[in-house]
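Peer 1: sequence below, structure please.
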Amino acid sequence: MLRGLSIRNMLLIDRLDLDFQSGLNVLTGETGAGKSILLDSLGFVLGWRGRADLVRSGAEQGEVTAVFEIPDAHPVHRVLADQELSLDEGELILRRTNTPSGRKTAFVNDRRVSGEALRKLSELLVELHGQHDDRGLLNPKGHRLLLDAFAGVDLAPVQGAWKTLRSARDTLNKARDALVQAQADEEYLRHAVEELDKLDPQAGEEETLDTRRRLMQGAERIREDIAKASNALGGDAAEGAMTDALRWLEGASDHAGPQLEPAIGAVTRALSELADAQRGVEDCLNALDFNPLELEATEERLFAIRGLARKHNVVPDALAEFAADLRGRLAAIDGGADQIDALEQAVRAAQERYDTLASKLGEARRKAALKLDKAMLAELAPLKMERAVFTTQITQGEAGSDGRDDVAFTVATNPGAPSGPIDKIASGGELSRFLLALKVCLTKRSEGVTLIFDEIDRGVGGATADAVGRRLAALAQSAQILVVTHSPQVAAQGAHQWQVSKSVKAGETLSTVAKLDVDERTREIARMLAGDVITPEAEAAAKTLLTRRS
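Peer 2: Take a look at the predicted model:
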């Protein structure tokens, strides 16, 4: 239950503190006095999406605080647990600030939370039914939503089954299209795979072949120079001379003493390095020994790989991967029938599951429709529509994520008159009452929620308005209700009444809200009856209305 609402610097309100009670709370005032500002401010602290320019002109920040009393069994406890939040002695305090630039910050019991967390909480705390909600009755697409809300059905299983069915169908259709395309290219695929398999190109092979080919092409020219170098390093040249030099130095060292030892060591090392050089040169000469037929074979394979790469518009190194892809497409053709059969079975299984769940959902809706019609009959009588007949029609429609039922509300407002679509038969005032009756039926499934009705009595007056007020008062016996109204009959049924007014102080327009005592209520209801000039007759009528309050 909403216990308190504090507003600071929001639109025409500079400072306002309201304490609400259980039962039927009524807010009245002249048009433009600021009643909508109260609802905008409450919607703001609840995280609802609304107008952005809420901060009062000249203020650095606007702030709204709402205090709720939460009983132990209230479903909001689950959301609080998910958000790792706790109550303070059964009290839930929502606070939200806004700056002129539009920066919003939300708090729950002084702990900062996201706007999404705030909205999850508010869904379980407050329901707002505006003066234009009856437009939803004019759109048959919204009738199914209202019936589902009344039935309390869980759409998740059907929605999941529909998603699975659509996915299975998409997969099957894509597989069929791929198979048709593959079959159209089958001759090409088989020829290309045979050609690629015969050549069997490997990644990196083109570079290896090209390097080998270049080496063999230049082998004759460079082999002569390398052979000369080998001769120059051999025993008849450098090696022989250095060997002789080492023998002579070793012989002389007996007489020269240690003075020749560094030179002998250097020559010894030079001979070792020379031997390494000779081995490297000989290895190179051996590598340059090739069969001319090998060059021809290397060139033939290199050109074949490059030609095949150009043919298929891929780089040579990608031929192996390209071949694997073509083999996969061929395999899909060869195993296509089996794959299509398996996918068709998956579609049939998904279809059967969807049909089963959609049928159960339809059955639940039909049972709920009968209960809703009965509940509406009971609710319409107190609203001066005891002769009206409300019928929920369910027909089979196009299958979708919410089942395959089309729902339409039909009414007959006069005895003997044929039933017809509610948007064709009911007048504006009748629509308001049908909407109120529906909201009452739906509210019975919303425990612990504060209900706000914004001019739900639009289009009705006299005895009918009195009936609407009495129905709201009866509903308020088990729920907290806030009603914004211009109807004196509805206002008189309230257990508590506030007057919203607007004034100009120091050139600034401000809205204020004041709780009314018995005498003030009498004058306010008299104003609603008579207008600006309150007559004794209007005051007497106001007293009568208050005396007759339920």
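Peer 1: alpha carbons only for contacts and neighbour counts from here, please
Peer 2: Noted.
Peer 1: just checking, what's the longest helix in this protein?
Peer 2: helix 336-380 (DSSP state H).
Peer 1: does anything pack onto the following helix or strand past that helix? Which helices or strands?
Peer 2: Next along the chain after helix 336-380, taking DSSP states H and E as the criterion, comes strand 389-400. If you count contacts as 3 or more CA pairs under 8 Å, 6 or more residues apart in numbering; DSSP states H and E, strand 389-400 packs onto helix 336-380, strand 403-412.
Peer 1: next, format those as TSV and append mean neighbour count and distance to Val533.
Peer 2: Output for these, formatted as TSV (neighbours: other CA atoms under 10 Å; distance: least, CA to CA, whole Å):
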stretch	mean neighbour count	distance to Val533
helix 336-380	18	35
strand 403-412	21	41
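Peer 1: also this sequence, please, to line up against the first:
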Amino acid sequence: MLISLTLHQFALIAQHELSVAEGFNVITGETGAGKSLLLDALSLCAGERADSAMVRHGAAHADIYAQFDVENNSVVAEWFAKNDRPLEEPEVLIRRQLSNTGRSKAWLNGTPVSLAELKSLGSLLVNIHSQHAQQALLKPQFVVQWLDEMAQITSLAKQTASSYQNYQQLKRRADDIANREAQRQDRIQLLHSQLADIAPLLVVDYTEVEAEHEELSNIEALMQEASHGLHLLDNDTDEPDVMTMLGQAIKLCDNQLGVSQTFEQASEQLHLAQQQIIEVTGLLSDYAEQQLPDPERLQSLDSLISLGHRLSRKHNLPAGDLINEAKAWQAQLEQLENEPSSDAMAAQIEQAWQDYLALATQLNKERSKAAPTVSKQLIKQLQPLALPNARCEFVFTKKIEPSQYNAQGCYDIDLLFSANVGMPMQPLHKIASGGELSRMALVMQVLQATNADNNAAKPMLVFDEVDVGISGGTAQVVGELLRALGQTQQLLAITHQAQVAAQAHQHILVQKHHDQQTESELLILTNSAQIDELARMSGGVIITDVTRDHARSLLTDVK
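Peer 2: Sure thing, here's the model as predicted:
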């Protein structure tokens, strides 16, 4: 329930705090006074987008505060829990700030809140019915959605819509796969060819292959170098070699072992060097005397090196990076080969279609079951509104082709209406007048609002121009209807009819002043002030004793 609405530098209102009563609150005032400003402010607190034009001329920003009592409102409590927000007190304070530069901020109980969150919460706190609601009646999908809400099968309707969307998504995916099938097969063939081409390189270490190829390609020259090195170290000719000269040095040092410790150390190091030279000569001897390698091995290495060079040029990559590229090809190939074909998806599509049909059939069954009761409720509420002969009926027509089925089901649903005896019922857009549409829209909104079980969880109802197309005795009945609704639910309505305004539990007047700067002010009317406003609404600008007496009689009738 809305407790108060505070406006600061908002449009024509400089500063005002409005206390909102329980039950039926009505807003009246002359045309252009700013009656819709309250509805605009509530819309902003419910998450609607802001407009910098709403900031009062000359002000840097506008602020709106809406305070709600949410005690025993389990739906709002659940929202706070779901969104990880504390709700320490049974009150919700929403603040919305608009700057004259077009920027907007919002706070929930003192902490910043996103517009998406605010809109989600706002739908639980305020339900605004615009003056264009009667135009929605002319759209078949609105009637279907309203019937689902009245039948309390919105969950089943959402399941059906979701199932249909899943079916459509699978169909689009299959069509996309079919369109790409030729390209997919070409790519698979290319990847197979590339992987087959590079396969010999995948089972070897290319770096080791390059090193071995370099060595074997120069083996004869390397063997000659080894022989030359061996000759320098140790030979059986008269030419000096390292081993002979090293032996002479060892003998020299050994002859002086008792003379100086230096010769002892030198002798030890020379013996070690002699041992190392012996090992080196063994290595060089083995290398120089080895057999020439198998020509087939060198040919195999030549082939691998040539393949590496060719693929390197082909793919514009260093040969060493081809292995990682091949891994990427393999991953892409597996993905393409595992992607379902359009034929393979046929079973999934058929199952999705059957799932949708089952839900759509159940949905139509529930709608058909609820439709007669809902029609009777409509008729019962319409007849007192100067439509004593009103009749209405929901007509279900199965769509001819399955291709015409949609997210709302397999049937077209029309709400047929007749206001006159002996006249056949027809779709609303063909026969209903503006006034009849207005009354139908109001009744549907009221029935929808009263359909919930938990009064504490019902959002505040807001009606913009609730009396469009009605007057006289009908306005009296509309007022009584709204007052009765206010016994269990808070509502706020703009009206131009004194008969409607007189039924309110609280009467709010919006009037405009023209001093240095035009300003609208909000007044809660009681006693004589309320009588004068009702008299103005009934009789025009000049208030007379007659119009005052009429206003008093309207209030007396309410009491």
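Peer 1: TM-score, when you put one on top of the other?
Peer 2: For this chain pair, the superposition-based TM-score is 0.85 by TM-score structural alignment, normalised by the length of structure 1; 542 aligned residues with a CA RMSD of 3.8 Å.
Peer 1: hang on, the earlier thing: of all the helices and strands packed on strand 389-400 of structure 1, which lies closest to Thr464 of structure 1?
Peer 2: Closest to Thr464 of structure 1 of those, according to CA to CA: helix 336-380, at 11.1 Å.
Peer 1: for the closest one, packing partners?
Peer 2: Against helix 336-380 of structure 1 (3+ CA pairs under 8 Å, 6+ apart) you get helix 143-151, helix 156-184, strand 389-400, strand 403-412, helix 428-443.
Peer 1: and the contacts of the shortest one?
Peer 2: Read it as helix 143-151 of structure 1. Residues from elsewhere that reach helix 143-151 of structure 1, judged by CA atoms under 8 Å, 6 or more residues apart in numbering: 136-137, 364-365, 368-369, 372, 406-409, 441-442, 445.
Peer 1: same thing with stretch 300-318 of structure 2?
Peer 2: Ile198, Pro200, Leu201, Val209, Glu210, Glu212, His213, Ala319, Leu322.
Peer 1: mark which of those residues are buried, thanks.
Peer 2: For the contacts of stretch 300-318 of structure 2, a burial check counting by 16 or more other CA atoms under 10 Å picks out Ile198, Leu201, Val209, His213, Ala319, Leu322.
Peer 1: so who does the fifth one touch?
Peer 2: Listed by CA under 8 Å, 6+ apart, the contact set of Ala319 of structure 2 reads Gly308, His309, Leu311, Ser312.
Peer 1: ok, Gln503 of structure 2 - contacts?
Peer 2: Contacts of Gln503 of structure 2 (CA under 8 Å, 6+ apart): Phe24, Gly479, Glu480, Leu482, Arg483, Leu555, Val558.
Peer 1: closest to Gln490 of structure 2 out of those residues?
Peer 2: Phe24 (6.0 Å).
Peer 1: that closest one contacts Leu491, doesn't it?
Peer 2: Yes - with contact defined as CA atoms under 8 Å, Phe24 of structure 2 reaches Leu491; the gap is 5.0 Å.
Peer 1: how about the most centrally placed residue in structure 2, nearest residue that isn't a chain neighbour?
Peer 2: By CA atoms, centre = their mean, structure 2 has its centre lying nearest to Ala116, at 9.9 Å. Spatial nearest neighbour of Ala116 of structure 2, chain neighbours left out: Gly47 (7.0 Å); criterion: CA to CA, 6 or more residues apart in numbering.
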